[in-house]
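A.B. asks: need a structure here:
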Amino acid sequence: MNSIARGASALILFVSLGPAQAGAQLREGSIAPETRACAPGAAGPAARVRIQGFKNRQGGLLVRLYGDRREDFLRAGRKLKRIELRVPARGEVDVCIALPGVRRYAIAVLHDVNGDLKFSASSDGVGFSNNPKLGLGEPALSKVLFTARPGIQTIPIILNYRRGLGLRPLAGDR
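C.D. replies: Reported below is the predicted structural model:
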C-alpha cells in the first residue's frame, strides 16, 4: 500500500464517528462536557482547544486526545478521550479537555459537515495540535505533539479542508 493510500486510510479510520453525545451544552465561548476543567481557578492540567477556520457552521465536531505513542495515534480504540458535539451556530469554539497528567499529547479534530458519521474528503475538515501542514496522509506524530503543563493552556487548531490534491486551511486562516 503506498503512502497516500495508507494516509487516506488513517484519516478515514480517524473520522469513523459514533452517535453524537446527548445533552452536550452548546454555549457561546466554551463548549463540551469537560468545561469545568477550564473554568477560572481550575487546577488543570487541561487543554482549551480553540477551533478556527470553519467552512460553515453545520454538522458536528469530534475532538480526540491521544498520548505520545506512535502506534496509538489515529488508530481505532487507541484514543485517551473523545468528545463529540454539534457545531454551534456562532461564536468562538473552545472545547475543554481535562488532561490525565503533565506529559505529551496530540489532539485531532474532525468537522463532520454533513453529519453522516463518515469522513467525506469533499466536505469535511480536519485539524491537529500544532497545525502541521497536511497533504493527503496523516501528519507525523512528532509534528502534532505538545507538552501539557500544570494549569490550563490554549491549543489553537485551524481546520483544513480539501483543496486541490491536499488538505489546507481556507484562505486567510493560517
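A.B. asks: switch to C-alpha atoms for all contacts and neighbour counts from now on
C.D. replies: Noted.
A.B. asks: so which residues lie in contact with the lengthiest helix in the chain, not counting its own?
C.D. replies: Of all the elements of type helix in the chain, the one with the most residues (DSSP state H) is helix 3-14. The list of residues contacting helix 3-14 from outside it, by CA atoms under 8 Å, 6 or more residues apart in numbering, reads 74-76, 118-119, 136-138.
A.B. asks: please provide the structure for the following sequence as well, for comparison with the first:
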Amino acid sequence: MLKKSALTLMLLPLLGAAAHAGALGPDAAACSAGSAKDAVLLTVDGFRNREGTLRVELWPGTEADFLRNHHELVAEGKAYHRVTVPVPQSGPAQVCVPLPGPGTYALGAFHSPSGVRKFNWRRDGATFTRNPRVGLSKPKVEDVAVTYGHGVSKDSVTLNYLRGLAFRPIPKDRLDSNNRD
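C.D. replies: Sure, this is the predicted structure:
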C-alpha cells in the first residue's frame, strides 16, 4: 500500500491538469500541467450576458505597439496573438493565450454579444490586464502592461460595458444569473 505522501505526489500532476482543464481556446494545452510552453491563463469575468464571442488579444507591452494593427505587428515579427472563443454558459471564461517567451505584454478581452469582431462601444464589453478604467480612448500602456515569466502565468480581468457616460463593470447583482458560480 502506498503511503499518503507518495499517493499525493503521484496525483499532483493530475490535479494540476484538472485545474486548467477548463481552459478555452485552440492553445489550451499550453496551459496544462507539464507544458513547457510560456502562456497566460486569463480568467475573464463580468459578462453582461451569455451570448456571442469572447476575444482575447496580446500585444507587445510598449506604447508604440499597444493596440497596433495586427498585420503590421506580424509583418515586423512582433508579438501578437488573438484567441476567439464562444462565451461560456456560466462562470468566468479561462482563456489560454500562448506567449512568444517571457516579457512585457498587454492583453485585452472583448465580449461581442453579436459575435462580430469589430468593437461596438455601445453594447460590447472590454477590459485590459490590470483592469484599468476604460474610456472611449485607449488606455496608456503603463496602465495595462504586465511582465510574465517562463511557464504558465495566471491573470484575471473584469469586463466593462457602457453604463451611462462611462465604461464600468456591471454590478454583480445585475449580471446574468448564470454568471455567478
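A.B. asks: superposing both, give me the TM-score.
C.D. replies: Here the TM-score for the pair of chains, by TM-score structural alignment, normalised by the length of the first structure, is 0.78; 146 aligned residues with a CA RMSD of 1.7 Å.
A.B. asks: before we move on, back to that, just the buried residues of the contacts of helix 3-14 of the first structure.
C.D. replies: 74, 118-119, 136-138 (16 or more other CA atoms under 10 Å).
A.B. asks: adding distance to R86 of the first structure, write those residues out as a markdown table.
C.D. replies: Formatted as a markdown table, those follow (distance: CA to CA, whole Å):
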| residue | distance to R86 of the first structure |
| --- | --- |
| L74 | 21 |
| K118 | 15 |
| F119 | 16 |
| L136 | 26 |
| G137 | 26 |
| E138 | 24 |
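A.B. asks: max-length strand in the first structure?
C.D. replies: For the first structure, the longest strand by residue count, based on DSSP state E, is strand 104-112.
A.B. asks: looks like L73 of the second structure contacts A79 (just checking).
C.D. replies: Yes - with contact defined as CA atoms under 8 Å, L73 of the second structure counts as touching A79 (6.8 Å).
A.B. asks: give me the distance between G22 of the second structure and F128 of the second structure.
C.D. replies: Distance of G22 of the second structure to F128 of the second structure, given as CA to CA, to the nearest Å: 21 Å.
A.B. asks: neighbour count: the two, which is higher?
C.D. replies: Shown here are G22 of the second structure and F128; by other CA atoms under 10 Å, F128 has more neighbours (27 against 15).
A.B. asks: about what we covered before: which one of the contacts of helix 3-14 of the first structure is nearest to Y105 of the first structure?
C.D. replies: Using CA to CA, L74 comes nearest to Y105 of the first structure of the contacts of helix 3-14 of the first structure, at 12.3 Å.
A.B. asks: redo the buried ones among the contacts of helix 3-14 of the first structure as TSV? Include distance to D173 of the first structure and secondary structure.
C.D. replies: As requested, those are exported to TSV (distance: CA to CA, whole Å; DSSP: H, G, I helix; E, B strand; the rest coil):
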residue	distance to D173 of the first structure	secondary structure
L74	24	coil
K118	25	coil
F119	22	coil
L136	19	coil
G137	21	coil
E138	20	coil
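A.B. asks: tell me the one among these nearest to E92 of the first structure.
C.D. replies: F119 (23.5 Å).
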